[in-house]
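Colleague: below are the sequence and a predicted model for it; my questions follow.
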Amino acid sequence: MESESSYFKFYNGVVGYPLLFVLIIWFVFWIEIKFGLDFTRWGVRPRTGMGLRGVLFSPFIHSGIKHLWHNTTPLLVLSTALFYFYRNISWKVLLWITILSGLGTWLIGRTSYHIGMSGVIYALVSFLFFKGIIAKHYRLVALSLVVVFLYGSLIWGTMPTSENISWEGHLSGFIAGAFIALRFRESVPNPIKYAWEQPDYKEEDDPFMRQFDEDGNFFELPPEPTVNTEADTYTIVYHYITQDDEKIKGDNAYKDEL
C-alpha cells in the first residue's frame, strides 16, 4: 500500500475521465436525435442472448433528455471522487461495477429493455460509501458521509416504485458496488504515522517533550551553537529565565566567544 502523502494527488484524469464519460453519453444521444436512430434495442434484455450486449452498451443509451440530464451530474461527481480517492483501482472498479450491475439486471430484470447509466451510478454510490466505512480512513469515511448526504435518497430507487424506472438495474448496481468494495477492501493508503506513534518512540528523545521539565513546566531550549568558519571560533548564546518566567533581555544577556 502507498503512503497517504502519495495516494491523494490531483492529476489530469481526475477531471478528464469523468468529462469524457459525460461527453460520450451526450454524443450518443445526439447521434440518435441527429439521424433519427433508436439504440434502445442495444440495452439489457433480461435472460436473452442478444440482451447480454446491453451489459456494456446500455449505460451509454438514454430514453430522453430528462433521463440523460438526471444521470449527467451524478456521473460527473461520483466518477471524479472515484478517480481522485481511488486512483490505483479506479479503472478496475469502473469495469467491474459496469459488468456486475449489467449482469444483475440481466438476471433479475423484467422482460423489457433496460438502458441508462443509473445502474453504474448506484454502483458508484454504494462502492464509495461502503469502501470508506470498511477502510476506516478519516478522509474516506468523510467521503462516505458526503455521498450519503448528496445521494442517500437514491436508496428508494432500488424499490419497485414506478413501472417506468428500472429498479432492478438500480438494485443490481447497489449490490455490485457493495461487493466490489469488499473485493478491494485492502486497497487503502497507509495513514501518516507521527513520531509518537512509532514502536521505537522514546519520550526523552522527542525534541518537543525535551522542552518540559520534570514538573511539566515549559522552557526554551538553548539554540545550537553556531560556528564561525573564518575565525574558527564558536559563539554560544545563553538565555536565562527568572523564577517569574520573564526572560532577561538587553544588557543582562551576554555572549562568550572562545
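Modeller: Nice, I can see it.
Colleague: every contact and neighbour count from this point should use C-alpha atoms.
Modeller: Fine.
Colleague: what about the helices in the stretch 51-200 of the chain?
Modeller: With helices called from DSSP state H, counting those that start in this stretch, the stretch 51-200 of the chain shows them at 54-57, 65-85, 90-108, 118-135, 138-151, 167-183.
Colleague: quick one: closest of the ones you listed to P191.
Modeller: helix 138-151 (9.0 Å; Cα to Cα).
Colleague: could you list the buried residues of that closest one?
Modeller: Buried residues in helix 138-151, counted by 16 or more other Cα atoms under 10 Å: 140-141, 143-145, 147-148, 151.
Colleague: who are the packing partners of it?
Modeller: With contacts defined as 3 or more Cα pairs under 8 Å, 6 or more residues apart in numbering; DSSP states H and E, the packing partners of helix 138-151 are helix 118-135.
Colleague: what inclination does the helix it packs on have with respect to helix 167-183?
Modeller: Computed by axes from the mean of the first three to the mean of the last three Cα atoms, to 10 degrees, the angle separating helix 118-135 from helix 167-183 equals 30 degrees.
Colleague: now do helix 118-135: distance to the chain's middle.
Modeller: Centre-to-centre, helix 118-135 and its host chain are 11 Å apart (Cα atoms, centre = their mean, to the nearest Å).
Colleague: ok, second structure coming up, stack it against the first:
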Amino acid sequence: MAYGSGPDINRTSSDRSPRRAGAWPAAKLILLWTALLWVLEFFDQATGNSLDTFGIVPRKQSELIDIVPAAFMHFGFGHLIANTVPLLVLGFLAALRGTGRFLAVALTIIVVSGLGVWLIAPDGSNTAGASGLIFGLFGYLLVRGFVDRRITDVALGGVVAVFYGSILWGVLPTESGISWQGHLFGLIGGVLAAFMTSSSRTAGGGRPDWH
C-alpha cells in the first residue's frame, strides 16, 4: 500500500517503514472489530434473536438511531460467516493508513449505507449486517491511491479489484433477501470517505506529488 545513502541514525523505524509499523495496530483493530460481531451474534442467538430489532426499518424516523448499530448485527451465523473474511481482509488493508483514519472511514460508510437503506429499502424490510461496510471499504481502497496520489495504494487497489471485483454485482437488485441498497450506498460512502479523509486534505497543503 514504502522506500538512501548511508544510514541515518535520526530515522525512526516508522520513518523507514510506515506500512510495517502500522500493521499490528491495524490487525488488532480489525480483529477486535470482527470479534465484537461474533460476540454480538452469539448473544443474539442465545436470547432468541433479540438484537435483530436493531436492524433498519425504512422510513420510520425512530429507526434512524439504528443506522450505526445495524452494521454490527447479523441474521444468523451464516450471514456473519459470509462477511467475516472480506471484512478482515479489506478492513486490515484500509486500516494500514492509520486506525484513526480507518474509524472515520468506517463511520462515514456506515452512515451513508444506513441512510441509503432507510431511504429506499422496501417497506417492512429489516436490514442489518456488515456487508455495507465491506462494499464501502472496497470502494475506498479502489480510489484511495488516486486521491492520496500514492502509487503503492493504486497498485493495492488494483489487487483488491482483481480478488474482490465480483462483489460489484451485489449493488444490483438481482437476488431477493439481499440489501443491494446497503451495498450500493456503502460503495458510495467508501468513495466519499476516501476524499473526506485524504491525507492531502487533512494536511491542509496543496496538491501533493505522486509518491
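Modeller: Ah, there it is. What you are looking at is a predicted structure, and each value in this text was computed from that prediction instead of being measured.
Colleague: can you calculate the TM-score here?
Modeller: Once superposed, chain against chain, the TM-score is 0.82 (TM-score structural alignment, normalised by the length of the second structure); 191 aligned residues with a Cα RMSD of 2.4 Å.
Colleague: one step back: let's have the buried residues of helix 138-151 of the first structure in TSV, adding distance to T235 of the first structure.
Modeller: Formatted as TSV, these follow (distance: Cα to Cα, whole Å):
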residue	distance to T235 of the first structure
L140	51
V141	52
L143	53
S144	56
L145	56
V147	59
V148	61
Y151	65
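Colleague: now the helices of the stretch 51-200 of the first structure as a markdown table including distance to T161 of the first structure?
Modeller: Listed next are those as a markdown table, based on distance: least, Cα to Cα, whole Å:
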| stretch | distance to T161 of the first structure |
| --- | --- |
| helix 54-57 | 23 |
| helix 65-85 | 17 |
| helix 90-108 | 16 |
| helix 118-135 | 15 |
| helix 138-151 | 17 |
| helix 167-183 | 8 |
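Colleague: right, so of the ones you listed, which gets closest to F10 of the first structure?
Modeller: In terms of Cα to Cα, the element of the helices of the stretch 51-200 of the first structure nearest to F10 of the first structure is helix 65-85, at 6.5 Å.
Colleague: tell me the centre residue of the second structure?
Modeller: L137 (3.5 Å; Cα atoms, centre = their mean).
Colleague: aligned partner of it in the first structure?
Modeller: Residue pairing (TM-score structural alignment): L137 of the second structure is matched to L124 of the first structure.
Colleague: surely its match meets G177?
Modeller: Yes - counting by Cα atoms under 8 Å, G177 is a contact partner of L124 of the first structure at 6.1 Å.
Colleague: what do the two both touch?
Modeller: In terms of Cα atoms under 8 Å, 6 or more residues apart in numbering, L124 of the first structure and G177 are both contacted by the residues I97.
Colleague: please, which helix or strand holds T235 of the first structure?
Modeller: In the assignment (DSSP states H and E), T235 of the first structure maps to strand 233-237.
Colleague: where does that strand end up in the second structure?
Modeller: Strand 233-237 of the first structure lines up with nothing in the second structure when matched by TM-score structural alignment.
Colleague: show me what counts as buried in that strand.
Modeller: For strand 233-237 of the first structure, by 16+ other Cα under 10 Å, it's I236.
Colleague: and G54 of the first structure, what pairs with it in the second structure?
Modeller: Mapped onto the second structure by TM-score structural alignment, G54 of the first structure lines up with D66.
Colleague: how close does V147 of the second structure get to A23 of the second structure?
Modeller: Per Cα to Cα, to the nearest Å, V147 of the second structure is found 22 Å from A23 of the second structure.
Colleague: same question for H79 of the second structure.
Modeller: Applying Cα to Cα, the value for H79 of the second structure to A23 of the second structure is 28 Å.
Colleague: follow-up on the earlier one: now the two most distant members of the buried residues of helix 138-151 of the first structure.
Modeller: Counting by Cα to Cα, the most remote pair of those is L140 and Y151, 16.1 Å apart.
Colleague: scan the first structure for its longest helix.
Modeller: helix 12-35 (DSSP state H).
Colleague: that one maps to which residues in the second structure?
Modeller: Taken onto the second structure by TM-score structural alignment, helix 12-35 of the first structure occupies residues 24-47 there.
Colleague: pull the residues that contact that stretch.
Modeller: Against stretch 24-47 of the second structure from outside (Cα under 8 Å, 6+ apart): 50-52, 72-74, 76-77, 80, 84, 87-88, 91-93, 95-96, 98-99.
Colleague: ok, stretch 153-160 of the first structure next?
Modeller: For stretch 153-160 of the first structure, using Cα under 8 Å, 6+ apart, the contacting residues are 122, 167-171, 174.
Colleague: got a markdown table for those, with distance to P191 of the first structure too?
Modeller: Shown next, in a markdown table, are those (distance: Cα to Cα, whole Å):
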| residue | distance to P191 of the first structure |
| --- | --- |
| Y122 | 28 |
| W167 | 38 |
| E168 | 38 |
| G169 | 36 |
| H170 | 34 |
| L171 | 33 |
| F174 | 28 |
